[in-house]
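Student: starting from these lines, generate the structure:
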Amino acid sequence: MLKKKQQQPLPANLPPEQSDSSPQTMIEQIYAIYRTQYGGRIAPKLQQLFADVTALYAGQWPEFEACQVGYHNLQHGLAVALATARMTGGWNKIHGERPISRPVFLAGIAASLLHDAGYLKNKNDRQGKGGKYTFTHVGRSRELASRYLSTKRWSKKDIIFISRMIGATDFGEPPDMSVFANDEQLVMARMVASADLIAQMADINYIRRLHDLHDEFLEAYEREGRDNLRKRAVHVYDSFQEMLNTTPEFYENFILPRLKLFNRMDNYLVSFFADGRNPYFESITANISGQLLSNRLQWQRLGDILQALGLVDADVLVEALARQQQGKAARTIAAQPPQAEQDIGAQLLDWLQARGTERTRLGDILMEMNAVEPRALRTGLLSQLLPPQLTGKLTRDELLTLLQISLLAQNLYDDPWVFAQIIEMAIKLLGGESGSLMLARREKNEMIIAIHCGPDKEQLEGRAIPVDKGLAGWVYRHAKAAFVIRSSMGDPAWENSLPGGEEIRAILAVPLHINGEIIGVAEVINKKQGNFNEHDADILTLLANVMTCSLSLVKKLQLSKR
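Tutor: Below you'll find the model as predicted:
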């Protein structure tokens, strides 16, 4: 259980806004699950459903305005539908003898997409944005869904089923789950209602979404009256900060009990992702745990450090960054002619004499502009790689291991086996049981487990994980180190294990950066004694600096061979 004395106020301005998954990306992910579960081509009914609901939220239906609320929009409906589809996949994997049938799956997706359509205003309604329907939207959603599905010739039985599922998402009243015709319908209704809860709490842009939700509440308060709502035992938030700071209690006192009421259908996400982890709950933990949003040591861009140290002015930094982007673009376009074989000494001589050409690193550009002296740049680089506030906290053994890892990293060249050893040493230094290096594939919105040290190495290496969920995804998207421990949530969803039986008790992850670009995440799992803490996060951040320096050299070596 959460202890109030351990909670810290959540900053209102963190984390920074990230790019959402596009609607089409989420639709394609649902299609992929459909093909896996039911085979063949996508059902025309499903394709029409997505097209029509997309048009509905865009204001292309004659009866409704385009969606104007910031939270209960198309993005949220698709997120709920995707979570529902993933739970279905997990259920079918576990209960192959009684899988969710195609018609019930389609009904669940329809309910997910339409459950918050009641926030849409009627055509030509100029009052507010739709938040005024916060306490009445479920009834409006059921009515809209029933009318629409009737025109598309869905069966009366399915329409009743979908309407009842939408009713189960009403947060204002205890859901009546006895209305469902059979066990299969009950399972799907529980999945949809669970998906509605966790999609909100696991949102990658949780802080921004909470702002949007608060704006909707304010509009509803104005319509309903704060005193009237209090008389109806509705909690009225006096400010956004109150909503933000009470999020952990809201999760513990409302979200978890309702998930238990729905028989923890969300646990089927573990079997769907097939690695013993529930990435939605990792994201939820990262979102609501105040210590993860604290101002502990984090990686900083060199320009920010130089500016903070008073070594470069803001306007000079802006100009240098612009030159950096121009240089990167020019280097990408320019062809790299093959070079004749040279001895090592000659290659190094060419490199030393080539100063001032093809400079794309910020420090080089600033020196070229005479904006900083080499000595000042050295100070900035050392502050980036070895932050002064950390050096005094390191023990002798920690310093020795860091030195050993730094020396070993110099022997990487083009053979990755050394890197696996570095990761193994990092795991040992932090007292972990296993760990991974994950590298991003941006075009596919995923990270690949490139190296894993610990149990199930062969099963895990090469596996893709989504960047929109899970602690690693949270760290990648927010560029901040974070850790989660099972006891911080008191959540049964943590009681799962990796393939082969490795129980997950705690996870620590930090981002990897090269020249200002986030390229992946380093992760350590399960501290053998005690729990991960901020000092562990600082050390792994420091090790990430060493690893990315080595990876940067490897990148240059690989490019030079082309």
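
Student: make it CA atoms for all contacts and neighbour counts henceforth
Tutor: OK.

Student: now stretch 245-264: buried residues?
Tutor: Neighbour counts over stretch 245-264 (16 or more other C-alpha atoms under 10 Å) mark 245, 247-248, 251-252, 255-256, 258-259, 262, 264 as buried.

Student: what of stretch 272-279?
Tutor: Under the neighbour-count criterion of 16+ other C-alpha under 10 Å, stretch 272-279 has 272-273, 275-279 buried.

Student: also stretch 55-64?
Tutor: Buried residues in stretch 55-64, counted by 16+ other C-alpha under 10 Å: 56-59, 64.

Student: which single one of the buried residues of stretch 245-264 is nearest to residue 368?
Tutor: Among the buried residues of stretch 245-264, residue 245 lies closest to residue 368 (C-alpha to C-alpha), at 47.3 Å.

Student: re the thing from before, so of the buried residues of stretch 55-64, which ones are in helices?
Tutor: Judged by DSSP state H, helices contain the following of those: 56-57.

Student: before we compare anything, build this one as well:
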Amino acid sequence: MSQDRRNDYDVTNTVQVSNPAAVRDAVHELFSRTFPGSPFDKLWLAFYDFERLFTGRYPGYMGCDTTYHDLQHTLDMTLALARLVAGYEKSVEPPDRLGAARAQMAIITSLFHDAGYIRHKDRDKDFTNGAEFTLYHVSRSADFLRRYLPELGLAGDVGVSSMIVHFTGYELDLDDIELDDPRDIICGHLIGTADLIAQMADRCYLEKCRDRLYPEFVVGGVAVENSASGEYMVRYKSGKDLLRKTPAFYQQVMRERLNSKFTRAYRYIEVLYGGENPYIEAIRVNMAHLVHILETGNWSLLRRKPSFFLGITTAVHDIERLVTRQVAALKGARPSGDTPPLVMPI
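Tutor: Just a heads-up that it's a prediction; the model follows:
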């Protein structure tokens, strides 16, 4: 992995994951090599509509205003998913392969897995920022896919797509998701894996957790959770506190999710890179850097300033105002004393 990796490039420093056209072209190359002769037109349209949705040009929607779950995050994840699909197809026997149609469905699901954060101009006019949907954004994404896929001529994919998108969140118990074809479950594992490894391998993951994910957690009711009347439970006191708890989260939740729930699907990346896994290596580098910061207390080492890729220009200021309002609303209430479990919705 290059030491000179740019902030908005993938783990190989070859694809600009803030650029929809660059990611689309990279996915097209992988898809064409994996499924020779298969059409790419519906995927091309999906990338086009994804960009319109996140930049505020899709009819009826406001555009992306969540600073952590932004356009770059989804594109980074979708590229990781396309690589996982390509590696999987190379690794299994023909009867177990996904095939072009199922792979297409998985990639489109990935593109819109965070559509639930995007506010609708009419239905969501009482909300100020997409982070307010944090605790149920995946269900909203599933609803979006139910509406969108038929418009793309893929009504037959609605049932599976609207279920496997839940592998990116915590709203459903993954063990309760039942699908007729085991290859659809594999797609869920690949999507869930891509979502985790792409964001944790981001060059600016630590800065983004402190400066962007924490405010989303405050607005979304994750950092501070209502308890009994007049009481609240504090899960994360600040962006730094979130980072202090990230190593434990990685050990307790991430490894169990990646290795157990998703059956170590991240290994399929290694087929494309001679047995190496640039995503897992980047995650290890990030975690080692974080542990060093926590041990030394030298927070000045977190000095990267990644760009924002949003569809609403006032989003950064809007979420800051919401955080201030949320904190002010706690005055007069008291901590419950309970310790809520670690959680990091993604």
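
Student: where does the TM-score land?
Tutor: Once superposed, the chains reach a TM-score of 0.73 (TM-score structural alignment, normalised by the length of structure 2), with 277 aligned residues with a C-alpha RMSD of 2.8 Å.

Student: hmm, back to that, show me the buried residues of stretch 245-264 of structure 1 that map onto helices.
Tutor: Among the buried residues of stretch 245-264 of structure 1, the members falling in helices (DSSP H) are 245, 247-248, 256, 258-259.

Student: out of these, who's nearest residue 51 of structure 1?
Tutor: For residue 51 of structure 1, the closest of those turns out to be residue 259, at 30.5 Å, with distances computed as C-alpha to C-alpha.

Student: and the longest helix belonging to structure 2, how far from structure 1 on average?
Tutor: As assigned by DSSP H, the longest helix anywhere in structure 2 is helix 71-91. Relative to the matching residues in structure 1, helix 71-91 of structure 2 has an average distance of 1.3 Å after the fit, by mean C-alpha distance after the TM-score superposition for structure 1.

Student: and that helix, which residues are buried?
Tutor: Under 16+ other C-alpha under 10 Å, the buried positions of helix 71-91 of structure 2 are 71-89.

Student: and what of stretch 93-113 of structure 2?
Tutor: Across stretch 93-113 of structure 2, burial judged by 16+ other C-alpha under 10 Å covers 97-100, 102-113.

Student: show me what that stretch is in contact with.
Tutor: Residues from elsewhere that reach stretch 93-113 of structure 2, judged by C-alpha atoms under 8 Å, 6 or more residues apart in numbering: 35, 38, 43, 46-47, 50, 74-75, 77-78, 81-82, 85, 88-89, 138, 141-142, 144-145, 157, 161-162, 164-165, 168, 183-184, 187-188, 191.

Student: same check, this time on stretch 191-205 of structure 2
Tutor: Against stretch 191-205 of structure 2 from outside (C-alpha under 8 Å, 6+ apart): 5-8, 10-11, 73, 76-78, 80-81, 84, 106, 110, 164-165, 167-169, 258, 262, 265-266, 279-283, 286, 304-306, 346.

Student: distance of residue 65 of structure 2 from residue 20 of structure 2?
Tutor: 17 Å (C-alpha to C-alpha, to the nearest Å).

Student: neighbour count winner among those two?
Tutor: Neighbours were tallied for residue 65 of structure 2 and for residue 20 using other C-alpha atoms under 10 Å; the higher tally belongs to residue 65 (30 against 19).

Student: so what's the counterpart of the more buried one in structure 1 up against?
Tutor: In structure 1, residue 65 of structure 2 lines up with residue 68, judged by TM-score structural alignment. For residue 68 of structure 1, the contact set (C-alpha under 8 Å, 6+ apart) comprises 120, 129-130.

Student: list only buried entries from the contacts of stretch 93-113 of structure 2.
Tutor: Among those, those classed as buried by 16+ other C-alpha under 10 Å are 35, 43, 46-47, 50, 74-75, 77-78, 81-82, 85, 88-89, 138, 141-142, 144-145, 157, 161-162, 164-165, 168, 183-184, 187-188, 191.
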